[in-house]
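Visitor: Test case, fold it:
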Amino acid sequence: MNIATVILVYVIAWWMVFFCMLPVGIRSQTEANAHEAEGVDPGAPVNPNLKKKILITTFLALVLTVAYYFLATSDLITFRAPRS
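Guide: Next up is the predicted model:
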C-alpha cells in the first residue's frame, strides 16, 4: 500500500467523521433563548464548537486510517482467490 492511498483514506475518513460530528451538541438560537442580533436565523447554532469538533475528527480519522492500514496489509481479510 503506497502513501497516496493512505492519505486518500485519511482525507475521506476525516470528512465522513466531520460531517457526522457537525450536529452533535448543537443548540439553536430558539432552544437557547438567545436572540442576539436582528436578522439572525432562529435555527442558527449558538456555539457550534468547531475547533473541538475538528480536533476530535482528526483523532478519530487517524484511528480509522490506522485500523484500515493494518487490516488492509494483514491477511485477516482478503478478497483474493485462494491459491490452490
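
Visitor: hey, let's count contacts and neighbours off CA atoms from now on
Guide: Noted.

Visitor: Can you give me the buried ones in the helix or strand hosting Ile12?
Guide: Using DSSP states H and E, Ile12 falls within helix 3-21. Using 16 or more other CA atoms under 10 Å as the test for burial, helix 3-21 gives Val9, Tyr10, Val11, Ala13, Trp14, Val17, Phe18, Met21.

Visitor: Next, the second sequence, to be compared with the first:
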Amino acid sequence: MSWGSIAAIYLLIWTVTLFTVLPFGVRTSDEAGEDKVKGQADSAPTRPMLAKKLLWTTLVSAVIMAGVWWIGEAGYLDFMPD
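Guide: A predicted model of the protein is given here:
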C-alpha cells in the first residue's frame, strides 16, 4: 500500500470517526441549567470540548487505520486486483 493510499484512507476514516465522536458529551444550555445568549439556537452546546474530541478522533482513527493496514498487508484485503 502506497503512502498516498494510506493518507487518503486515513483521512476518510478520520472524517467518519469525527462525525461519530462529535455528539458525545454534548449538553445544551437547558440541560446544563445555564442562561441562553440572545440569538442562540436551542440545540447549541454549552461546552463542545472540540480539542478533546479531535484528540480522541485521531487516536481511534490511528487504531482503525492500523487494522486496515494489517488486513491489507496480510492479504485479506486487496486494493490492487491483478
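
Visitor: After superposition, what's the TM-score here?
Guide: Once superposed, the chains reach a TM-score of 0.87 (TM-score structural alignment, normalised by the length of the second structure), with 78 aligned residues with a CA RMSD of 1.3 Å.

Visitor: Where in the second structure does the helix holding Ile12 of the first structure align, residue-wise?
Guide: Under TM-score structural alignment, helix 3-21 of the first structure corresponds to residues 3-21 of the second structure.

Visitor: with the first structure superposed, average distance for that stretch?
Guide: Here stretch 3-21 of the second structure, set against the first structure after superposition, deviates by a mean of 0.4 Å using mean CA distance after the TM-score superposition for the first structure.

Visitor: which residues does the residue nearest to Tyr10 of the second structure when sequence neighbours are not counted contact?
Guide: Distance criterion CA to CA, 6 or more residues apart in numbering; nearest residue to Tyr10 of the second structure, sequence neighbours excluded, is Met65 at 6.0 Å. Listed by CA atoms under 8 Å, 6 or more residues apart in numbering, the contact partners of Met65 of the second structure are Ile9, Tyr10, Ile13.

Visitor: what's the distance between stretch 36-45 of the first structure and the middle of its chain?
Guide: 26 Å (CA atoms, centre = their mean, to the nearest Å).

Visitor: buried ones in that stretch?
Guide: Using 16+ other CA under 10 Å as the test for burial, stretch 36-45 of the first structure gives Pro42, Pro45.
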